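J.: Okay, predicted coordinates and the sequence, questions at the end:
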Amino acid sequence: MGPFYILLHLMSFLAPAAFLALLLPLAARATLRATAGRSRLMLQAGLVFLAGAGVLGAGLWWFGADGRMATYGALVLVAAAVQWLTLRAWR
């Protein structure tokens, strides 16, 4: 497998984390006007992406294959938790 296909596989592997990293901060900004402005959009997206990539990597390690529904469920829960923490929503 050449470097192009390795990069293509890596991008496909991280696509769900990237999708959530863009979706969650934008949705929070659209729905939670009072709290969403406190934190920068790129910081939120970066933190959600890093946490999501970690969950996908852990799911690949734990199950030995990517694309398991348990991994995607954990991805959604962790991404939502990170978004909640970056907005300081417990206040």
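T.: Ah, there it is.
J.: C-alpha from now on. contacts and neighbour counts both.
T.: OK.
J.: my guess is residue 35 contacts residue 87, does it?
T.: Yes: counting by Cα atoms under 8 Å, residue 87 is a contact partner of residue 35 at 6.4 Å.
J.: okay, those two: which has more neighbours?
T.: residue 87 (20 against 13; other Cα atoms under 10 Å).
J.: show me the contacts for that one.
T.: For residue 87, the contact set (Cα atoms under 8 Å, 6 or more residues apart in numbering) comprises 35-36, 38-39.
J.: Identify the residue spatially nearest to residue 28, adjacent ones excluded.
T.: In this structure, residue 28 finds its nearest non-sequential neighbour in residue 36, 6.0 Å apart by Cα to Cα, 6 or more residues apart in numbering.
J.: also this one, for the comparison:
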Amino acid sequence: MSFFDGLLHLFNFFLPALGMAALLAPALVWGQGAGSRRGARFKSLLLGWLALSALGALVLLAGLWWHGRDGRMATYAALVVALGSAVAYWRSR
């Protein structure tokens, strides 16, 4: 496997976490109020995406460790539960 192929494989491993974080990050800033500045909303959106991506990456790495290989549906289910729970907790505060 070449270096580029290794990077592509690594990117594809983390892509579900990045995608789920991108879909759920707007839920973190939605309803902040019309008075909020656009720059502040963008910053909180970016920070929320980064935090959710990091959590998702940890879940995927834990699934790889637990199952011994990637791509298991139980890992993806744990990813959805973990990120959904994180958004629900974050919104309740």
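T.: Structure received. Worth saying up front: this structure is predicted, and the values here are computed from it rather than measured.
J.: hang on, the earlier thing: of the contacts of residue 87 of structure 1, which is the most crowded?
T.: residue 36 (21 neighbours).
J.: who touches it in this structure?
T.: Counting by Cα under 8 Å, 6+ apart, residue 36 of structure 1 touches 25, 28-29, 87.
J.: Show me what whichever strand or helix holds residue 21 of structure 1 is packed against.
T.: Taking DSSP states H and E as the definition, residue 21 of structure 1 sits inside helix 3-31. Under the contact criterion of 3 or more Cα pairs under 8 Å, 6 or more residues apart in numbering; DSSP states H and E, helix 3-31 of structure 1 touches helix 33-36, helix 41-63, helix 69-86.
J.: The second one corresponds to what range in structure 2?
T.: Per the alignment by TM-score structural alignment, helix 41-63 of structure 1 matches residues 45-67 in structure 2.
J.: Please identify which pair of the contacts of residue 36 of structure 1 lies farthest apart.
T.: Greatest spatial distance among the contacts of residue 36 of structure 1 (Cα to Cα): 29 and 87, at 10.1 Å.
J.: and residue 74 of structure 1, how many neighbours does it have?
T.: A count of neighbours around residue 74 of structure 1, defined by other Cα under 10 Å, yields 15.
J.: per the alignment, it corresponds to what in structure 2?
T.: Checking with TM-score structural alignment, residue 74 of structure 1 has residue 78 as its match.
J.: need the contact list for its match.
T.: Contacts for residue 78 of structure 2 (Cα under 8 Å, 6+ apart) come out as residue 59.
J.: And it, how far from residue 40 of structure 2?
T.: 31 Å (Cα to Cα, to the nearest Å).
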